[in-house]
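Asks: Give me coordinates for this.
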Amino acid sequence: MSEKSGIHLRDGENGAAVTPSFYEQVGGRPFFEQLVSRFYEGVAGDPVLKPMYPEEDLGPAAERFTMFLEQYWGGPGTYSEQRGHPRLRMRHQPFKVNPDARDRWLLHMKNALDTMELPPLQRDQLWDYLDRAAHAMLNTFDD
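Replies: Predicted coordinates for the structure are as follows:
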């Protein structure tokens, strides 16, 4: 199994990982809840990103993001059970994700990640994924 790939053996289609996962290494749900909470603290005051969230309260978005990250990194498959396949590009298509929005997203995520106590290997692994995912969400170069 390649931990870097994000691929894990699971006990069913959306089941828990059967081998130690990144999710378990970083502390499970509490780690991802804290990371996402700190991320959305930045988003809440961002004039470009905040309008992209349909709910006035960022709580539902934070819960969806937490479930997604948990599942991706080897935790419970709750995201897929509740929402189906992640289809990240499709879900972000209605929003103008230009380089400015991407860079702001990355800034808030880096600030959040910098507050977390992770060993360098896990920090770099997580940042590498988040950076690549943010770049993949670009859907326009218009301002």
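
Asks: From here on, just use CA atoms for contacts and neighbour counts.
Replies: Noted.

Asks: Kindly provide the distance from Trp105 to Gln93.
Replies: Using C-alpha to C-alpha, to the nearest Å, one obtains 16 Å as the distance from Trp105 to Gln93.

Asks: my guess is Arg89 meets Met137, correct?
Replies: Yes. In terms of C-alpha atoms under 8 Å, Arg89 counts as a neighbour of Met137; the distance is 5.7 Å.

Asks: Which of the two has more residues huddled nearby?
Replies: Taking Arg89 and Met137 together and counting by other C-alpha atoms under 10 Å, Met137 has the greater number of neighbours (21 against 13).

Asks: For the comparison step, fold the sequence that follows:
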Amino acid sequence: MKNIPTLYEWVGDMSTFEMLFERFYEKVMNDDLLREVFRNMSPEHTKYVAHFVAEVFGGEKRYTLDDGGSHAKMVNKHIGKRLTEEKRQRWVQLLLQTADELGVKSDPEFRSAMVGYLEWGSRIAVINSQMTENPLTESEPMPRWGWGETGGPYVESNFSS
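Replies: Okay, the predicted model is just below:
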């Protein structure tokens, strides 16, 4: 059986994720629609999101181990933000544009998996942003995304143990 790389391995390494999100958030801060949402983000925000997505894609557990993060903590960042569908779409658009500009892998299989995760995760963020309390507890596992998971957002196969 072939050794199938994780999405993280396919992209490259942590520096690729960090550069992607650094450049992406530069665009966000210059975007009329999204700037207000992120104007008070911490200086570490870009790094934390890069580490979170890298870990979800099967990479090092830097978000949970080094950054002290969890899925519940990431969800908590969205609570009460009242994100809109227009903002969600712009967020995804800018991230994909940045990935293209940086030459992040663009083969159909990888981009399908990446877009699948961005659509899933950003839609969950919009839902959670309408809430006043976090629906997750600290014991919830981190999401884990691969080459073709299907099913609802809380299907066990979408999470690592």
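
Asks: Please state their TM-score.
Replies: Here the TM-score of the superposed chains, computed with TM-score structural alignment, normalised by the length of structure 1 as the reference length, equals 0.72; 121 aligned residues with a C-alpha RMSD of 2.2 Å.

Asks: still on that earlier bit, who's more crowded, Trp105 and Gln93 of structure 1?
Replies: For Trp105 of structure 1 versus Gln93, the count of surrounding residues by other C-alpha under 10 Å is larger for Trp105: 23 against 13.

Asks: which ones are touching the residue in structure 2 that the more buried one lines up against?
Replies: Structural alignment (TM-score structural alignment) places Trp105 of structure 1 against Trp91 in structure 2. In this structure, Trp91 of structure 2 makes contact with Val28, Leu34, judged by C-alpha atoms under 8 Å, 6 or more residues apart in numbering.

Asks: where's Trp91 of structure 2, which helix or strand?
Replies: Under DSSP states H and E, the secondary-structure element containing Trp91 of structure 2 is helix 85-102.

Asks: buried stuff in that helix?
Replies: The neighbour-count check on helix 85-102 of structure 2 (16 or more other C-alpha atoms under 10 Å) flags Lys87, Arg88, Arg90, Trp91, Leu94, Leu95, Leu96, Thr98, Ala99 as buried.

Asks: Return the distance of that helix from the chain's centre.
Replies: Distance of helix 85-102 of structure 2 from the chain centroid (C-alpha atoms, centre = their mean, to the nearest Å) equals 12 Å.

Asks: go on, stretch 26-33 of structure 1?
Replies: Stretch 26-33 of structure 1 sits 12 Å away from the centroid of its parent chain (C-alpha atoms, centre = their mean).
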